[in-house]
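**Q** have a look at this prediction, sequence included:
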Amino acid sequence: MPVQSKVALNAPDRLLFRLNELMKPTKDLGSVLTTFNYGLYLLAYFDSKAYNLKSKALSFVRPETAFTALPGAAEAESSPFARLGSVVANARLTLRLFGLLPIYVRVRKLIREGKSMDPVLYIISFIQCSLFATFQLLENIAFLTEKGVLMRCGLGWLFNGTGGRVANMYRVAHRAWFLGIICDFARLMREAQIFFTKNHLEKGEITREEAEKAVQWYYDWIRPLAWLPIGWHLSGWMGDKTPGFNLGIQGAAGVLADLRRTAMLWHATQEA
């Protein structure tokens, strides 16, 4: 962080910025755990399909030894891979208890650098930060309530409905997260508009850095596109079960979302 920025920070901000730096390695761990988590869900889906295929094959060879094929998604969710995936998911939820720190730091940087930013990008970023902060706060409350750390009677009256208060709190949190993902699409389209204006209308010279950003722009679409079906499903806009959504789609989308970052982290370990 530049010296000028350090001077501008008050004592509480400086403490939070230092805590954020301390917790930065958990971001890399979170990406790896995300890929592992959704990879397990994908394995659970294929495991269930293999189970039913094996049953059908045995029914042709030795009908008396064939076992009953399990229906729908029930068999995938009962797979050992899915159970291990739930354990990893809990680890990710625990890591995200500190997720408000980087969001706060990002908001503070937005406030400081807002004058030099494109006004539309600034508004989109601020809205996205607000949505992600809402998601993280509600998810933390729901998780700690679920684990018995917080009392269930606290904010429960705000989240009454079918499925229980904690489940509804998770649902509202995921809706905020889903809307935050939508902000990524708005940001990418605005960035494309700015680049197009400079390149084709103003005939400005494109620097090497801007050219690299243009290449990165295409990669930046992958993550929100991958999270989109998962966010829609978890948000419960169409009830508890989204038509056509299963553990296989969830696993494939989740792996795709963080696969590139995980691959980059793995590549960085070559020099270790």
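**A** Thanks, I have the structure now.
**Q** for the rest of this, base every contact and every neighbour count on C-alpha atoms.
**A** Will do.
**Q** next SSE downstream of the top helix by length along the chain?
**A** For the chain, the helix reaching the highest residue count under DSSP state H is reported as helix 25-61. Using DSSP states H and E, the helix or strand that follows helix 25-61 towards the C-terminus is helix 74-77.
**Q** which strands or helices does the following helix or strand past that next one pack on?
**A** Scanning forward in sequence from helix 74-77 by DSSP H and E, the next helix or strand is helix 80-95. In terms of contacts (3 or more CA pairs under 8 Å, 6 or more residues apart in numbering; DSSP states H and E), helix 80-95 is packed against helix 25-61.
**Q** next up, a second structure to put side by side with the first:
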Amino acid sequence: MAAARYRRLNLLLQQTATRTDGFLAHLNRVLATSAGVEAVLCTLCYTLYFVHSRLTRLLEKRYERLALALATKAASALFPGETFTASIEPPRSRLSELCASTKSLADLVDDFRFFTRLWRLVTIYSWARDNYTSPPGDAALKILVWAQVGVSSVFQFLENGAYLASKGILRGERWEARQARWFVLSNRFWLAHTVLEGLRLLRVRQLRYNEDFGAKTADEDSNVKAEGEVRVQSEELKRKWHSDFYANAGWLPLTLHWSFEDNAVIPISETWIGLFGMLPGIVMLRDVWEQTREA
């Protein structure tokens, strides 16, 4: 009996070790790519913001109960009609420390994501170059992609300037005055990119997913094999279309929220910021995870 339990335990440990090894090896392949790093950081960042919002809510409820208990005790010592006001410092607790740590980690990850975008203008140049050498066959898509290249370039330039000014690298009164304004303007261009991406996706769907990423049309070859290839290729593009659509839908409310100096114009709580941001992060992470899967 003991020997059988030992064998089962040994088998379970071996299976766990094998699965853990496979997971870590796969994660290493994901983190070896820039897209994988961005997907992991994006998902982690907005997950932390969501967790922080929930922890903050729990902490607020705990403080409310504490304040109510203090008020109840104080009321018993007062004469009828007598009132008093008091200000107390919130007590430190494990929950408050965890809440602060979560927010600090989320801000750190977010700051690192800003830093890694400093050289994204080079990526945008490569995107523009590819679009120039191999443009989409559809005229509408060509215009939309070039418009995206333009607004993305302005967005990244403004964000880089604002970020470097916030870190004290670009110094002077003029940069201090520009910093907040440039962050807002950069988000407006990000919003424009998001809208253009939505239009591009609608056009791709209108073309039945054939006019995108070099997909062929059935007219290029009339034999059965070619038609089968077109169908399979279009199905792959259709799945990618849905992924891109959900990711873009997640960014839209966030870019609207951040496009105003007064965020109360488009109010979004930290909980919803976390949820909306997690959506594109999870989509990106799933795509990279599939791309790095071993054959």
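**A** Structure received. All values derive from a computational prediction rather than experimental measurement.
**Q** after superposition, how close is the longest helix of the first structure to the second structure?
**A** With mean CA distance after the TM-score superposition for the first structure, helix 25-61 of the first structure departs from the second structure by a mean of 2.1 Å once superposed.
**Q** and the helices in the second structure, which stretches?
**A** Under DSSP H, the second structure gives helices at 2-31, 34-75, 94-116, 120-133, 139-166, 173-206, 224-258, 270-291.
**Q** so can I have a markdown table of those helices showing mean neighbour count and distance to residue 264 of the second structure?
**A** Output for these, formatted as a markdown table (neighbours: other CA atoms under 10 Å; distance: least, CA to CA, whole Å):
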| stretch | mean neighbour count | distance to residue 264 of the second structure |
| --- | --- | --- |
| helix 2-31 | 12 | 37 |
| helix 34-75 | 17 | 17 |
| helix 94-116 | 15 | 21 |
| helix 120-133 | 14 | 30 |
| helix 139-166 | 19 | 21 |
| helix 173-206 | 19 | 14 |
| helix 224-258 | 17 | 8 |
| helix 270-291 | 20 | 13 |
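**Q** out of the ones you listed, nearest to residue 217 of the second structure?
**A** helix 224-258 (6.4 Å; CA to CA).
**Q** related to what we said a few turns ago, including distance to residue 88 of the second structure, could the helices of the second structure go into a markdown table?
**A** Below are the helices of the second structure laid out as a markdown table (distance: least, CA to CA, whole Å):
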| stretch | distance to residue 88 of the second structure |
| --- | --- |
| helix 2-31 | 46 |
| helix 34-75 | 9 |
| helix 94-116 | 15 |
| helix 120-133 | 48 |
| helix 139-166 | 34 |
| helix 173-206 | 34 |
| helix 224-258 | 34 |
| helix 270-291 | 26 |
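**Q** mind checking which of those is nearest residue 218 of the second structure?
**A** Set against residue 218 of the second structure and scored by CA to CA, those come closest in helix 224-258, at 5.6 Å.
**Q** and the closest one, how far out from the chain middle?
**A** Distance of helix 224-258 of the second structure from its chain centroid, counting by CA atoms, centre = their mean, to the nearest Å, is 17 Å.
**Q** other SSEs contacting it?
**A** Applying 3+ CA pairs under 8 Å, 6+ apart, one finds that helix 224-258 of the second structure contacts helix 173-206, helix 270-291.
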